[in-house]
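**Q** Using only what follows, build the 3D model:
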Amino acid sequence: MDISMLSAFSNQMADAVERVAKSLVMVNGRARQPATGIAYADDIVLTADHVLERENNLTVQTHDDRVLGAQIIGRDASTDLAVLRVQGLGVPLATAAAGARAGQLALAVGRPSPDGVMASLGVVSKVGSSLRIGRSSAILERYIQTDAIPYPGFSGGALVDVTGAVFGLLTTGLVRGAAMVIPMDIAMKVASALTKQGYVKRGYLGIVSQQVRLPPAQRSDAQEYGLLIMRVEENSPAERGGLLIGDILLAVEGQPINDADDLMAVLHGDRVGKPVAVRVSRGGIAQTLTVVVGQKS
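**A** Okay, the predicted model is just below:
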């Protein structure tokens, strides 16, 4: 490679890091290693929930060495996201990148110490379609994996493109032993809910189910399986809506339900308290019931 081209490429990477660096703060919320946060709105910082081991005496340090007090607005352990309010933050706000694609160059950037930012270079290894998070009922609609090294303290930091725009938030708190990236559009939806109400709404029907293969006559290209209802909780949305043990759940609001992940994904917070069309097979006959989605406690 021509040395001038290599130098130009190197400078472009450094420029990308410099561009996002002023939007990253060091977060002091635990006894050991500090973490990172992303300034995405005036006086508001998005970070990883697992790095906040205390509720009080939180501080952030900015690129210009100011140390400011921070308060938790809301936090969601299921998605490992938390929102902090920092009065007088006054730093440039991060810019979201267009959707990541496998193979794109990416930089993992964090501010894990008062010494400044750190960065590592890699690629977007994978953009996954969905991820069940631990033992919780939460489903991450999309996720990003990268081979860029997330150094200690990078949780809450940014995976950025070659212009310094943010693909997503880095965290090591979702999957044990693995660094994941929460796409910025999804992180912003969670952050919006946390800012408004301090928590994330998640819907539920109140059933215990098991995946079963559908009879040939009920299968389609989009659906080979359904959920056999094994138990209906007393006084649950499912019971009030008329769902019965032995029903096979086929679809909710026209979206095929092949497994429990499909069901959790369709019962997102926007549907809590609203009626949805639930299509079931009862005794081999398909019928549609109306169920008002409950809120999972």
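**Q** alpha carbons only for contacts and neighbour counts from here, please
**A** Fine.
**Q** biggest helix in this protein, by residue count?
**A** The residue-count maximum for a helix in the chain (DSSP state H) belongs to helix 3-21.
**Q** Here is the second sequence; please produce its structure so I can put it next to the first one:
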Amino acid sequence: MADAVEQAARSVVTVRAARPVSGTVVGDGLVLTPAHLLHAEEVPVVTPDGRTLTGLVVGRDPGSDLALLRVDGLTVPALTAGEAGRAGELLLAVGRPPGGVQASLGLNPGRARDGWLHTGAQPFPGVSGGALVNAQGELVGVLNAGVRRGQLLAVPAARAAQVADLLSREGRVPRGYLGLATQPVHFPAAATPDEVDEDAFSGGPFARGPFGDGRFGPGRPRGEGGPWGGRRGPGRGPDHGGHGRPRGPWAREGRPERGGQDRGGMDEARLEKLRRFRERFAGGRVGLTVVQVEAGSPGQAAGFRVGDVLLALDGEGFTHPAELLSRVRSRAGETMTLRVLRGGEEQDVSVTVGER
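**A** Below is the predicted model:
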């Protein structure tokens, strides 16, 4: 591990920004460092051999919080990009604060979440902008301790290289978008028919997207109060009053006991569809329910509707709405395929990612 730290440290510099941080050399005279700490267009850069050079800001990317510096006279070699390896393998966070090289031990999370590698390494002052490396000293990501308090995250090396390339050529990173506002829906474990009544079915989380009966989430039909399905807008569920007391089909008070009412129209075909749907998504799978489609957006052009449930993008499922944003952010102009649940049936919808 000491050899890996020593190898990585040759390509990590100190950047004297608003507060001292690190920078990772990714090309000939090119350094990536956190964007949010650069308040000027020129910044001192201290090399591993102690020289102080001037770094010029080529561009900033707010999405990844990376900025690219061009440093004339910098002879420090760039780190070789490598693979993170298997989940659970050791990784090293290497930074160069003013006091010298420091390192922290982390674990490979297996895959990026929300566009970030969650390293599990202990952050230390000045680590942001440093290198996340594997046991061979190869670059796995560029570190950032300012995204989430107390956590040391990293922009994956492939994405960092893409950001550096775009900033060096264009000075900016085009942001891809679809124009879809979404909310997560967590599919519960399989339920028996006796555990489902008409109220729960027509007002439950499966109502709008999977079965197309005109409601989104528990409570009021869609269209009564904006894209969140309630009159009070985001932050208050459609079934709760101002003091958090539930009402509607999920309210405890006044709700009939199970089996105490006619299910009225809850025929066997719909029950079977519900059973298949719940069985398929048991085990924590998450879908993204479309709650708003921006006018004139790529999503509207592709035919997405409020109530569609997005299941996967290019074959990979979701765990959080931020994953959709992070996956399309760097793919402006590309055509992607979304797996959609609409009216109880799954289908693939192609959409070309827009730019803004």
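**Q** Overlay the chains and give the TM-score.
**A** Once the chains are laid over each other, their TM-score by TM-score structural alignment, normalised by the length of the first structure reads 0.75; 268 aligned residues with a CA RMSD of 3.1 Å.
**Q** need the helices for the first structure, in chain order.
**A** Secondary structure of the first structure by DSSP H: the helices cover 3-21, 184-197, 237-241, 260-266.
**Q** Now tabulate those in a markdown table and tack on distance to G226 of the first structure and mean neighbour count.
**A** Compiled in a markdown table, these are given as follows (distance: least, CA to CA, whole Å; neighbours: other CA atoms under 10 Å):
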| stretch | distance to G226 of the first structure | mean neighbour count |
| --- | --- | --- |
| helix 3-21 | 45 | 15 |
| helix 184-197 | 27 | 18 |
| helix 237-241 | 16 | 20 |
| helix 260-266 | 9 | 18 |
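**Q** A158 of the first structure is nearest to which of the ones you listed?
**A** helix 3-21 (8.3 Å; CA to CA).
**Q** Tell me the helices and strands packed up against that closest one.
**A** With contacts taken as 3 or more CA pairs under 8 Å, 6 or more residues apart in numbering; DSSP states H and E, helix 3-21 of the first structure sits against strand 105-113.
**Q** And the strands in the stretch 201-350 of the second structure?
**A** 286-293, 309-313, 316-317, 335-342, 345-352 (DSSP state E, counting those that start in this stretch).
**Q** which other residues reach the first one?
**A** Strand 286-293 of the second structure has contacts (CA atoms under 8 Å, 6 or more residues apart in numbering) with 179-187, 209, 227-228, 299-300, 304-312, 317-321.
**Q** mean offset of it relative to the first structure (after superposition)
**A** Here strand 286-293 of the second structure, set against the first structure after superposition, deviates by a mean of 2.8 Å using mean CA distance after the TM-score superposition for the first structure.
**Q** do the third one as well
**A** Here strand 316-317 of the second structure, set against the first structure after superposition, deviates by a mean of 4.3 Å using mean CA distance after the TM-score superposition for the first structure.
**Q** For that strand, what is the distance to the chain centroid?
**A** Relative to the centre of its chain, strand 316-317 of the second structure is centred 12 Å away, using CA atoms, centre = their mean, to the nearest Å.
**Q** do stretch 220-229 of the first structure as well
**A** Distance of stretch 220-229 of the first structure from its chain centroid, counting by CA atoms, centre = their mean, is 27 Å.
**Q** Buried residues in that stretch, which are they?
**A** Q223, E224, Y225, G226, L227, L228, I229 (16 or more other CA atoms under 10 Å).
**Q** Show me what the strand ranked longest in the first structure packs onto, helices and strands only.
**A** Determined from DSSP state E, the single longest strand within the first structure is strand 116-128. Judged by 3+ CA pairs under 8 Å, 6+ apart, strand 116-128 of the first structure is in contact with strand 105-113, strand 143-146.
**Q** of all those strands, which lies closest to V20 of the first structure?
**A** Here strand 105-113 is closest among those (CA to CA), at 8.1 Å.
**Q** buried residues in that closest one?
**A** Buried, per 16+ other CA under 10 Å, within strand 105-113 of the first structure: L105, A106, L107, A108, V109, G110, R111, P112, S113.
**Q** what's the angle between that strand and helix 3-21?
**A** Per axes from the mean of the first three to the mean of the last three CA atoms, to 10 degrees, the angle that strand 105-113 of the first structure makes with helix 3-21 is 50 degrees.
**Q** And the contacts of strand 105-113 of the first structure?
**A** Counting by CA under 8 Å, 6+ apart, 17, 21, 24-27, 33-37, 117-124, 146, 148-150, 152-162, 170 sit against strand 105-113 of the first structure.
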